[in-house]
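>>> Provided below for reference: sequence and predicted model.
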Amino acid sequence: MGNEPEKHHRKIIHIDMDAFYASVEQRDNPELRGKALVVGGSPEGRGGVVATASYEARKFGIRSAMPSKQALHLCPHVIFVRPRFAAYKEVSQKIRAIFSRYTDLIEPLSLDEAYLDVTEDKLNIGSAIEIAQQIKQAIKDELQLTASAGVSINKFVAKIASDINKPDGLKFIGPSAIEAFMEKLPVEKFFGVGKVTAQKMKNMGIHTGYDLKQLTEDELVKYFGKAGRFYYQIVRGIDSREVQPHRETKSLAAEDTFAYDLTTIEEMDAELDKIAQTVCNRLQNYQLKGRTITLKIKYSDFKQITRNQSFTSGVNDLETISATAKRLLAATLPEDKKIRLLGISLSNFGDIVQKQKEEKETDQLKLPFS
């Protein structure tokens, strides 16, 4: 009886590319290799933000989502490069092709990471660790990039494991080691625990999985709502979520933070035209139509609002997207306001254009904001 559950353990791999955008830039431009590199917005003017940083830049404390000006302050010799999303997408598709040699159960989370269920692999290798090693080696040999892998019996633990030995790491956390591992894990590492929740937990004296484990399920629900049930399961290493190879894309968006505040309708409309074009290109590339258009506005004081409009049928044409965004903006009476960011997203993909079967695997890649 003691060995019975072993038959039902899944074999899950989480692959996470190492400093993906920066690594692609360094691979394609030898002059950038070994240099402190930021892929993201320029620090000029008010400055953009860091999309990702090379490991050489991370040594100076530079991290994703940091203002580019701050990155420059931390490392005055850092090199800034604008993102090339088309190049990253092309590489991502090649990585996906490598995954597909081993399994069709692939759930992309973004261009640079994915879950793989290799409980039954195509090559009958049997060992998830061996498969992870082969995938890492193929990515290195064929694409001159490195990836880190986490291997376990569920998605949550595999994802955490992939981050332990970065870069170029491989970590296996087997069934017998999961509970002890979870007990030592800081609460901020738990899926679904953001900065606010983590601070709330710490204020309650909950710093690790062990501390979290001392609360009953009812107590966790009382303090944290519905998420409490999830925490109760996760801290015990229980995660029944399946790898979803056909996970539906929920939204597709683009946004831009401007070097200087926009103060006139003409400036705002011109920027919305550019953003709408980016969104339109992505929608048509992924053969998607959305029934809801959402406009995102962030003001100079960092106050943020969204406005949306829904349609009876899906749209993906530039004229409709741009005109709708402009109407939504005009309704906010922006004449006397200073705007630092605008974004457009489409969601509610009720109408999906039929695609050729060989193209379907790219539907699920989540595109980043520009």
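Structure received.
>>> Please count neighbours and contacts with C-alpha atoms only from this point.
OK.
>>> List the residues that contact the closest residue to residue 353 other than its chain neighbours.
Closest residue in space to residue 353, ignoring its immediate chain neighbours: residue 287 at 5.4 Å, by Cα to Cα, 6 or more residues apart in numbering. Residue 287 sits next to 352, 353, 354, 355 when contact means Cα atoms under 8 Å, 6 or more residues apart in numbering.
>>> try it against this one:
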Amino acid sequence: KISNMLWNYCRGIDHSVVEAVQETKSVGAEVNWGVRFNENKDADNFLVNLSREVSLRLQGCGLQGRTITLKVKTRRKGAGEPLKFMGCGDCETMSRSTTMTGATDNLVTLQRIARQLFAALHVDVKEVRGVGLKMSKLEHADLGRGAH
């Protein structure tokens, strides 16, 4: 069965049904390469910029979200330097999220909540190797406009 399918694909023949585009479930940004912080203000600046990127992506899609999730990768205890220069290497991943009553794409709100979630993880900033921020429970911006 698979060989027939591949034979057809090689000749540009595809009888599968074309389906509608799936609705976006989440919008976010994540960086797992080159993340190194020396002090808390470095991590704070990173969160500010990551929040800005997520806010811009939400606005670009015309969406707002109610649940914000912060994911942080930290170097596993006892792990050496990664093989890939500035890579994340052997890490543990942890995350925290919170759901708001109203949907938002507001930059200041995202920054404030991202900072709160990061503080709740109680991580040593020198061990951070990756950070991601994601908004879910999305709504069209015209429905949730004004909720911050």
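Received it, and whenever you're ready, just let me know what you need. Owing to the predicted nature of the structure, the values given are computational and were not obtained by experimental measurement.
>>> Provide the TM-score value for the superposition.
TM-score for the superposed pair, counting by TM-score structural alignment, normalised by the length of structure 2: 0.72. Supporting figures: 124 aligned residues with a Cα RMSD of 2.6 Å.
>>> The residue nearest to residue 353 of structure 1 -> structure 2?
Counting by TM-score structural alignment, residue 287 of structure 1 corresponds to residue 62 in structure 2.
>>> Same check on residue 117 of structure 1?
Aligned partner of residue 117 of structure 1 by TM-score structural alignment: none.
>>> and the closest residue to residue 117 of structure 1 other than its chain neighbours, how far is that from residue 20 of structure 1?
Closest residue to residue 117 of structure 1 apart from its sequence neighbours, by Cα to Cα, 6+ apart: residue 12 at 4.7 Å. According to Cα to Cα, to the nearest Å, residue 12 of structure 1 and residue 20 of structure 1 sit 22 Å apart.
>>> element containing residue 135 of structure 2?
Element membership of residue 135 of structure 2 [criterion: DSSP states H and E] is strand 128-140.
>>> Could you do residue 202 of structure 1 as well?
Element membership for residue 202 of structure 1 (DSSP H and E) is helix 195-203.
>>> In structure 2, which residues correspond to the following helix or strand past that helix?
Along the chain past helix 195-203 of structure 1, the next helix or strand (assigned with DSSP H and E) turns out to be helix 209-213. Using TM-score structural alignment, helix 209-213 of structure 1 lines up with nothing in structure 2.
>>> Which position in structure 2 pairs with residue 319 of structure 1?
Match for residue 319 of structure 1 (TM-score structural alignment): residue 108.
>>> helices or strands up against the helix or strand that contains that match?
Per DSSP H and E, residue 108 of structure 2 falls inside helix 107-121. Packing contacts for helix 107-121 of structure 2, counted by 3 or more Cα pairs under 8 Å, 6 or more residues apart in numbering; DSSP states H and E, involve helix 40-61, strand 63-75, strand 91-104.
>>> Export these as CSV, with columns for distance to residue 131 of structure 2 and mean neighbour count.
Converted to CSV, those look like this (distance: least, Cα to Cα, whole Å; neighbours: other Cα atoms under 10 Å):
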stretch, distance to residue 131 of structure 2, mean neighbour count
helix 40-61, 8, 18
strand 63-75, 5, 23
strand 91-104, 9, 16
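>>> And those: which comes nearest residue 128 of structure 2?
strand 63-75 (4.3 Å; Cα to Cα).
>>> Mind reading off the mean deviation between that closest one and structure 1?
Relative to the matching residues in structure 1, strand 63-75 of structure 2 has an average distance of 0.5 Å after the fit, by mean Cα distance after the TM-score superposition for structure 1.
>>> Against which helices or strands is that strand packed?
Counting by 3+ Cα pairs under 8 Å, 6+ apart, strand 63-75 of structure 2 packs on strand 91-104, helix 107-121, strand 128-140, helix 141-144.
>>> The last one: which residues count as buried?
Of the residues in helix 141-144 of structure 2, those buried under the neighbour-count criterion (16 or more other Cα atoms under 10 Å) are 141, 144.
>>> Can you name every helix or strand that it contacts?
strand 63-75, strand 91-104.
>>> change it to 10 Å
Applying 3 or more Cα pairs under 10 Å, 6 or more residues apart in numbering; DSSP states H and E, one finds that helix 141-144 of structure 2 makes contact with helix 40-61, strand 63-75, strand 91-104.
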